[in-house]
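Colleague: I would like to see how this sequence folds:
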Amino acid sequence: MNPEILVKLTKMRMPYGKYQGRILCDLPEPYLVWYHQKGFPEGQLGMLLHTLYEIKLNGLEYLLKPLR
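Modeller: Reported below is the predicted structural model:
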């Protein structure tokens, strides 16, 4: 995994929607599950949200803590 992706998850903010302005790694898991069912958006944001979904699904949030 590219470490830059983890850094982006701790720095980038959600650009729109219910959680607009929230840092991606702070998005609640049910929101990510909803995106997983609906389909992640195209592009970099979709890739980051899908990665975050996998991190939370597998209990790997500890990977993000040192980067915060």
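Colleague: okay, CA-based contacts and neighbour counts for the rest of this
Modeller: OK.
Colleague: Identify the residues contacting stretch 18-32?
Modeller: Here stretch 18-32 makes contact (CA atoms under 8 Å, 6 or more residues apart in numbering) with 9-15, 49-50, 52-53, 56, 64.
Colleague: now the other sequence, so there's something to compare against:
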Amino acid sequence: MQPDKEFLIKLAHTKMPYGKYKDRYLIDLPEYYVVWYHNKGFPKGKLGEMLQSIYEIKLNGLEELIRNIRRNFPKN
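Modeller: The predicted structure is shown next:
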């Protein structure tokens, strides 16, 4: 299954909407914070899906892929 291009572009440009890391790009959240969400349970809805994707991306060391997408595909 190929990742959805539009989802990855949106993921690259999405910022945390609340909390200690409000306004920080999801990909730039500290790893321990994303792992904490993984253990606690991700929020419901789109944000939860995105945080779960960020967890998988960080787990596999692919952060630079998302940062490259953010640089090369401007926000719509």
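Colleague: Assuming the best superposition, what's their TM-score?
Modeller: Scored against TM-score structural alignment, normalised by the length of structure 1, the superposed chains reach a TM-score of 0.90; 68 aligned residues with a CA RMSD of 1.1 Å.
Colleague: ok so, going back, which ones among the contacts of stretch 18-32 of structure 1 lie within helices?
Modeller: 9-11, 49-50, 52-53, 56 (DSSP state H).
Colleague: Neighbour-wise, which one of these leads?
Modeller: residue 52 (24 neighbours; other CA atoms under 10 Å).
Colleague: Pretty sure that one sits against residue 9.
Modeller: Yes - using CA atoms under 8 Å, residue 52 of structure 1 is in contact with residue 9, at 7.4 Å.
Colleague: Tabulate the ones in helices among the contacts of stretch 18-32 of structure 1 in JSON lines, adding columns for distance to residue 19 of structure 1.
Modeller: Putting those into JSON lines (distance: CA to CA, whole Å) gives the following:
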{"residue": "9", "distance to residue 19 of structure 1": "14"}
{"residue": "10", "distance to residue 19 of structure 1": "15"}
{"residue": "11", "distance to residue 19 of structure 1": "15"}
{"residue": "49", "distance to residue 19 of structure 1": "13"}
{"residue": "50", "distance to residue 19 of structure 1": "16"}
{"residue": "52", "distance to residue 19 of structure 1": "15"}
{"residue": "53", "distance to residue 19 of structure 1": "15"}
{"residue": "56", "distance to residue 19 of structure 1": "17"}
